[in-house]
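Student: pasting the structure only:
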């Protein structure tokens, strides 16, 4: 029995060395340049990288992975696993607009993970070489372009001594400027979650045979858990084929995703809710006429709130291209549980609860709450009252807690956060649970996610912490009072969650409101890549705070929605 993905890769390379593991659409187009990576070649390149790491005594240490979109990341990642080195996926600096944000995050991750080596593509490694003078974090760190490691290095590879409890990689979940948190995902966690994904998504031997091993198409970023644990690693787990292309190419032309689905006819493909909305915006009659989506069985939708209106419109629009309502597949997961926690049925459409039945559970823009399906085998989901440490009755909203072998080991070098998040207990149940910080309820064994207990905002599939946006806003103009800014998200309908900033300003700046608003918008756009939905400047001392002086973001959001904020230039309500 396989004890790690390394074992499974070895088996596939022996049994089907010539089968394509991954194909990469270099331009994002099916008729453009395509790169293929067979299982034999994948195993050889992974072992070459692993041997290079082993020869330098790096087993047990951390390796930062900084790759542009492409297949080389997969060789580097599996090379780390094959060497017993802890992989740390990161986002490489690229392009002017993303450079500052990516460099800031990269520096924090290198420092927090105490990385000893950086693996990357040639251009990334060359760029880092030019940054050494300005990045003290790179001092003493070996940087290597894994393309330059020779194939024959694989001959000296030694199988690592891995256990289920050995840490495979660190999945960082933090915002762009807040203290990073690296989730320690073990080899045992990876195998268990692959088992969950396989079962929940119906990736049976019969299905694999029916689809001639063509299981995935994915544009999702491979440094993110949804893109990595799902399409990339489930491919290795099962010995199937995945077609990949760059997230940027999808965002530039969303039709490329649909065209790839038509060409390769995979069983499974998906993304966050916003991806389906993008496809709807580009659904021209000519595009629909040329598509056949009838083979798409699992259209997974997760990582941000799943909207009933989006599901309905996608089915109505792409039904003309053969898309089946039963293929809609809302799911729920998080990095702290490796990835998947619950998933829908592969043979029936997702369950919806009409707003009239759910009352406060449903969003104002949707007619129904959407089920995220049932827990995977061996996974326990309970809805808890965290204050009382008790389960709440079925149908009642509480915090989602998760138990099972997919729950990660904890946060890297953060014992306090690990204890608070991964060691929750219930008075009437044995065992420890993961506190997700998400709110939801169970009905008929299915999970309905309704919101977040924590302040994390998920916008266009990316995580943002409100304190990051608040800091960027406060630093943009002298009149913005430190510690007196609230950032939160509101329901933007089909656009998904949208950020709003409410900030107190000094009275002396009463005539500069427009300038201040423009500066806040520009600062957040540059630092976080976000377009702010609304900026509201309010009078000093009016933002809701706790008795200890902490910003009450939920109360600020309620006041914003109710129109009761003390807006600068607007007469106060009597």
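Tutor: Right, received. Where do you want to start? It should be emphasised that the depicted structure is a prediction, and the values quoted were computed from it without experimental measurement.
Student: Going by C-alpha atoms from here, please, whenever you check contacts or count neighbours.
Tutor: OK.
Student: tell me the SS of residue 523?
Tutor: At residue 523 the chain is in helix, as set by DSSP: H, G, I helix; E, B strand; the rest coil.
Student: so it sits right up against residue 472, yeah?
Tutor: Yes - using C-alpha atoms under 8 Å as the test, residue 523 is close enough to residue 472 to be in contact (6.1 Å).
Student: and the comparison structure, right after this:
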């Protein structure tokens, strides 16, 4: 094997983290820097070396390699950008409705480089999500939709619901000749201009477009590099959807820093998790490698992603695996770490993390040298808003995994309902401040003010987590509940998801875990707990999916086991339990449990045929 050019540090001499970090540690992105500032520089350095590489498993079990060189990417970006400039005005929205792949990457950066605002979405082939797609298109009102030749027909079908006068033009990016690039006119882009709209997953409400600026993204990438002690040219492998905040941030690293990333389709991973693991090993052979995935992926990989007998796998250089986007469990982390330790995976590789679209992505994570760990809190005290540490074997002990500390130049405080910072051990709403926090929701002035325009009323006199933020600084109210214990951040739930029964708060994730463990017939992680109005106030409803192979299990035995477990551990009665088929509970496009949507479907009677005694 020849020398790996991407491992040559000399090639990266002009891209240094130090250029964006002041002596006092403050991250400062110079004015004029944009998401596409370095694409031409990368082309000049790397030329015909690969930039973005996609493994297509749809027609080849081994993954057909489709890649763009840096020269090829630059030509695509300029060609698509030139066509966009003929059809749009600066600031117009341009939606990407394309399949996962290098064409998606080129379309996304072309929309930004042309001076428009990219709206990363998904091809209409994504099962069960056309209603959400239509809602987002109605909200963003794009002038142009970028897609591929293969997806163009399905895209046009979706767009037929839009009035002809407002219907966006459709461009198949793979059909444009590179010669069009000669007509591209470099626009003047500002670092604080909006680069793209990141639509929230919609797990608790209608999706909203977070306005992410060039400064937001550049700041968050530098924050992640500093927090994880990553190399600027670190390699990566990602199957995460490119319309999701976690998947999108992964393609920013090569664009801003050079380097290399291998992409694959989410379903390619779900069907054969070893595909992801194998590629991590291949990239790790060239140096330090990192990746990111939601919690379920690590459990799935541990169960179904081990290498075939006799196949070589070395994960020694897989130094960082971010775990976020959904509740993190120590059980999943331990399963994954144990499964791949024989192949050199460091015990500290998995990093439980906290992030959200409104903050571009990353907010907090554990230290590079730290291993994932959890604490157990008393359930009754937690319901009362206090995090009291107890032994794991104590009655009512609830496990919560530490998310570590805020990443550099990110401030995270816990507040009460009146905007006052609360001390350690107190559960409250998480508020954020930093240059990675987006500029509000597109077209939603009132909601932007309510969510992004908050000010702390009081700060703690000692050990305040707001130190360094101006007194009149604005804070993002996340809607998430959390607490600090021994200086580390723990997430406990979401305000809108709280189940309040007889005046007592219950965390749905806690109840859902109990249900999952109550019977092997319940599909773990596919349980929704929520409350609905009853004759005597709010009452608890559980919707749970059947586990594989549980089709012949008598529902009554499952119901009895679940009711008994919830009554014993939470001292509440289940008013209604629905034991549904796998795939019935609605989930967001990022795979999160959509409790709000599930509750709405329950109230609409969609689960009536699953009624149990």
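Tutor: Nice, thanks for sending it over. Just so it is clear, the model here is predicted, and its values are computed rather than measured.
Student: which residue sits closest to the residue nearest the centre of the second structure in space, ignoring its chain neighbours?
Tutor: Nearest to the mean C-alpha position of the second structure, counting by C-alpha atoms, centre = their mean, stands residue 246 at 3.7 Å. Distance criterion C-alpha to C-alpha, 6 or more residues apart in numbering; nearest residue to residue 246 of the second structure, sequence neighbours excluded, is residue 361 at 6.3 Å.
Student: roughly how far apart are the corresponding residue of the first structure for that neighbour and residue 259 of the first structure?
Tutor: Per TM-score structural alignment, the equivalent position to residue 361 of the second structure in the first structure is residue 339. Distance, residue 339 of the first structure to residue 259 of the first structure, by C-alpha to C-alpha, to the nearest Å: 27 Å.
Student: out of these two, which sits in the more crowded spot?
Tutor: Neighbour totals were compared for residue 339 of the first structure and residue 259, and residue 339 leads with 26 against 19 (other C-alpha atoms under 10 Å).
Student: Cross-check the contact I'm expecting between the match of residue 361 of the second structure and residue 303.
Tutor: No - if you go by C-alpha under 8 Å, residue 339 of the first structure and residue 303 don't touch, sitting 9.8 Å apart.
Student: if we can go back for a sec, dump the residue contacts of the residue nearest to residue 246 of the second structure.
Tutor: Counting by C-alpha atoms under 8 Å, 6 or more residues apart in numbering, residue 361 of the second structure touches 220, 245, 246, 249, 355.
Student: Go again with 7 Å.
Tutor: 245, 246, 355 (C-alpha atoms under 7 Å, 6 or more residues apart in numbering).
Student: what does residue 244 of the first structure give?
Tutor: Counting by C-alpha under 7 Å, 6+ apart, residue 244 of the first structure has contacts 23, 24, 25, 217, 218, 219.
Student: What residue in the second structure is paired with the first one?
Tutor: Under the alignment (TM-score structural alignment), residue 23 of the first structure pairs with residue 53 in the second structure.
Student: which residues are contacting the helix or strand that contains its match?
Tutor: Assigned by DSSP states H and E, residue 53 of the second structure falls within strand 50-56. Here strand 50-56 of the second structure makes contact (C-alpha under 7 Å, 6+ apart) with 63-70, 101-102, 260-264.
Student: ok, and what's touching the following helix or strand past it?
Tutor: Using DSSP H and E, the helix or strand that follows strand 50-56 of the second structure in sequence is strand 64-69. Strand 64-69 of the second structure has contacts (C-alpha under 7 Å, 6+ apart) with 47, 48, 49, 50, 51, 52, 53, 54, 55, 56, 57, 102.
Student: No further questions, thank you.
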